[in-house]
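> Just to be clear, the model below is a prediction. Sequence and coordinates:
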Amino acid sequence: MKISFIGSGKVGAAVAYTASLKGLAQEIVLTDAFSDKARGEALDILQGQAFAPQAQVKYGDIKDTAGSDIIVITAGIPRKADEPRVLLLSRNAGLIASLVKEAVSYSPNCILFMVTNPLDVMTQLAYQVSGLPANRVIGMGTVLDTARYRSYLAEQFGIDARDIDAYVVGEHGETMVPLVSQITIKGIPLTELPGYETAAVERVCDEVRMASGQVIALKGGTVFAPAASACAVLEAIVKDSNQILPVCTYNSEYGVAVSLPTLVGRNGAGPVLNLPMTDGERAALEKSVANIKAFVAELQ
């Protein structure tokens, strides 16, 4: 398994490092517009290989990604705490389109995994310019938001986050939709939990929407949670686990890339699962989809 990273900034390097610790690839290649940055990160990861599953960790330019099984796109300009992700659209669109085309020319059989923001629009753009089928162009989507949702619910109600089944769908952005109606704890509805309060769940939903901006304001950027979330997707692909994850893929029903619970395995994104929603949640999802479409229209 060869996984290449286009972009070796904080998030790209953290994803590569986490993938190394998990033993997800036999070969890891890091590239960056600043070659010394890619070289430094590769050497840093390589020097810890005595305590990790063995892999060849290399740096280079985009030609060195040739023959990759998975290409992870993290290149781009990060957002500031006080700006929405979509403001990155004009800054990152041209760069991402160029990088995707070149990367796929060297690895035509790869799965393309998008992490660059604004994530939904960049996933749609990558799908349009890559020529790859929809199942092989995957955005991290609301996997990160879902992780935050479960973590905050766990903190609020004093339970293990790994026991929580809850999803955020729609846009990885301001119109994300945390699904409240389907939250379960080991199959038991959250509403059956002693001490359950609707207001507490509403507070959690607000915290999820503000989570990224809060971390950016405090430390300049989000790194570890995005890396863990990205590697959850990579692990599902590498291990062919058919795990249910709310990744972002082009959806023919909606006509745009959007995050919905999806089976993820070695062939990339599988079928989207029809998760029950209330009328209110469905309406919020439709609004989120419309928001993504409006931003995508700006690319035309």
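Great, that's in hand.

> Every contact and neighbour count from this point should use C-alpha atoms.
Will do.

> nearest spatial neighbour of residue 174, skipping sequence neighbours?
residue 209 (6.7 Å; C-alpha to C-alpha, 6 or more residues apart in numbering).

> What of residue 85?
Residue 85 sits nearest to residue 118 (C-alpha to C-alpha, 6+ apart), 5.1 Å away.

> and the one you found, how far is that from residue 73?
The gap separating residue 118 from residue 73 is 12 Å, by C-alpha to C-alpha, to the nearest Å.

> And residue 57, by the same measure?
With C-alpha to C-alpha as the criterion, residue 57 and residue 73 are 17 Å apart.

> after the host helix or strand of the residue nearest to residue 174 comes which helix or strand?
Using DSSP states H and E, the element containing residue 209 is helix 198-219. Counting by DSSP H and E, the next helix or strand C-terminal to helix 198-219 is helix 224-238.

> what's the angle between that next one and helix 198-219?
Per axes from the mean of the first three to the mean of the last three C-alpha atoms, to 10 degrees, the angle that helix 224-238 makes with helix 198-219 is 100 degrees.

> here's the one I want to compare it with:
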Amino acid sequence: MSTIKTHLFNSLTQTKKESRNKITIFGAGTVGTTTAFVILLQEISNDVVIISRNDDKIEGEVLDLVLTSHFVKNRPNISGGADLSLSTGSQVIIFTAGVKRIEGENHVDKIQRNVEIMKAFVPKLAQRSPNAVLIVVTDPCDVLAYVAWKLSGYPKNRIIASGTQIDSYRFRHLIAKVLDVGVESIDGWVIGEQGSECIPLLSSVSIGSFKLLDLDASFGSSESDSVKLSDIHEQTVQASDDIIKLKNSISWSIALTCADLAKTIVNDTNEIRVVSTMIKGLHGITKEVFLSLPCVLNSSGVTKVVNIKLNDKELKQLHMSTNFNDEIQKGISF
């Protein structure tokens, strides 16, 4: 091959491809590899790394993605393996690795097993990429974001979890469906704890530039309204259960959410996303917990948190989630 190159070219210098927006995905399961695929297709990064403890699987996944990259215009460098040094100099680290729940296992025991994975790898990843923003996806992402913060040594603004961003998308989709408008015309937030206790903020919903409750103060709450907020909340949460029941896991929507967060960070766009961040000092919270609020994201991570007005019920629920997560955090060791 070197002989052919000698005949074809007069070499002037060695090309060195600079990594400007390196993204490392830790975990080569369904979510991790799907996230890598979306990042590849959307051309978010010129350097994508997948780290996995399963050498054979990661070798196959990387080969598959490398061959897939020929279908995109700006082909990134794609690499992977068990060697953590591959992640060196990452701008974003997306942590997707986690264990599956064992039959009969309680919630805290499963969390502890995920904590053990984090203990083994988060400090080493942070050491190799001291300026990265770490996105925690592993369930339960709010509690594990707290663990990652403690283990990494990163400042709180550079640790986020995917949180209720995906719930917010589902919330908007359901509102759009009820009103028979395009989802692009709807804006609205779901905050708090990721999962069944998330808090949909009907007061945040707007259609175009109009606040929904300014147009119809009874929407979602009046007994005469066929659409109840409780129904919308239930459907928002139920969507996850339905998908898991039908296909055993959620991958595409989480992958697209992760890719969107990574894009917002590497492009330094200062856009608002509903992500899990440290909320001590906000809304009367005095404990160190990560829960979702609308945040401004850029290359430094979370730089601002939107000052949203919560009613008494929403504030009470946020404090309940705070206390619940704080108790879980007290029950794990790291």
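That came in fine, so what should we check first? All of these numbers come straight from a predicted model, not from anything done at the bench.

> Would you give the TM-score for this superposition?
The TM-score (TM-score structural alignment, normalised by the length of the first structure) is 0.93; 300 aligned residues with a C-alpha RMSD of 2.3 Å.

> quick revisit: need the counterpart of the residue nearest to residue 85 of the first structure in the second structure.
Mapped onto the second structure by TM-score structural alignment, residue 118 of the first structure lines up with residue 140.

> Can you show me the strands along the second structure?
Assigned by DSSP state E, the strands in the second structure fall at 23-26, 47-51, 77-81, 92-95, 133-136, 159-161, 186-191, 199-207, 210-211, 271-278, 290-298, 301-305.

> Highest average neighbour count across these: which stretch is it?
strand 159-161 (a mean of 31; mean count of other C-alpha atoms under 10 Å).

> looking just at contacts, which helices and strands does that one meet?
The contact analysis (3 or more C-alpha pairs under 8 Å, 6 or more residues apart in numbering; DSSP states H and E) places strand 159-161 of the second structure against strand 133-136, helix 141-152, strand 271-278, strand 301-305.

> For that strand, give the aligned segment of the first structure as residue numbers.
Taking TM-score structural alignment, strand 159-161 of the second structure hits residues 137-139 over in the first structure.

> ok, and what's touching that stretch?
111-115, 119-120, 123, 126-127, 247-250, 268-269 (C-alpha atoms under 8 Å, 6 or more residues apart in numbering).

> Which of these sits closest to residue 61 of the first structure?
Ranked by distance to residue 61 of the first structure (C-alpha to C-alpha), those are led by residue 112 at 17.1 Å.

> That closest one and residue 267 of the first structure: what is the separation?
Distance from residue 112 of the first structure to residue 267 of the first structure, by C-alpha to C-alpha: 11 Å.

> Give me the common contacts of the two.
Common neighbours of residue 112 of the first structure and residue 267 (C-alpha under 8 Å, 6+ apart) are residue 136.

> re the thing from before, so which of the helices and strands packed on strand 159-161 of the second structure gets nearest residue 203 of the second structure?
Closest among those, once you apply C-alpha to C-alpha, is strand 271-278, at 15.4 Å.

> quick one: residue 289 of the second structure and residue 141 touch, right?
No: using C-alpha atoms under 8 Å, residue 289 of the second structure is not in contact with residue 141, being 11.3 Å away.

> Looking for the alignment partner of residue 230 of the first structure in the second structure.
By TM-score structural alignment, residue 230 of the first structure lines up with residue 258.

> What of residue 259 of the first structure?
In the second structure, residue 259 of the first structure lands on residue 292 (TM-score structural alignment).

> ditto for residue 244 of the first structure
Checking TM-score structural alignment: residue 244 of the first structure goes with residue 272.

> Please determine how far that match is located from residue 164 of the second structure.
Distance from residue 272 of the second structure to residue 164 of the second structure, by C-alpha to C-alpha: 13 Å.

> repeat for residue 199 of the second structure
Applying C-alpha to C-alpha to residue 199 of the second structure and residue 164 of the second structure gives a distance of 9 Å.

> Ok, residue 47 of the second structure next?
Distance from residue 47 of the second structure to residue 164 of the second structure, by C-alpha to C-alpha: 28 Å.

> for the second structure, longest helix please?
Taking DSSP state H as the criterion, the second structure has its longest helix at helix 107-128.

> May I see the buried residues of that one?
110-115, 118-119, 121-128 (16 or more other C-alpha atoms under 10 Å).

> Which strands or helices does that helix pack on?
helix 141-152.

> Give me the contacts around the helix it packs on.
So helix 141-152 of the second structure is in contact with 115, 118-119, 122-123, 126-127, 135-136, 138, 155-156, 159-163, 193-194, 276, 278, 288-291, 325, 328-329, 334, going by C-alpha under 8 Å, 6+ apart.

> That helix to helix 107-128, inter-axis angle?
40 degrees.

> tell me the average deviation of helix 141-152 of the second structure from the first structure after fitting.
Once superposed with the first structure, the aligned residues differ from helix 141-152 of the second structure by a mean of 0.4 Å; criterion: mean C-alpha distance after the TM-score superposition for the first structure.

> for that helix, which positions count as buried?
So, applying 16+ other C-alpha under 10 Å, buried residues of helix 141-152 of the second structure: 141-152.
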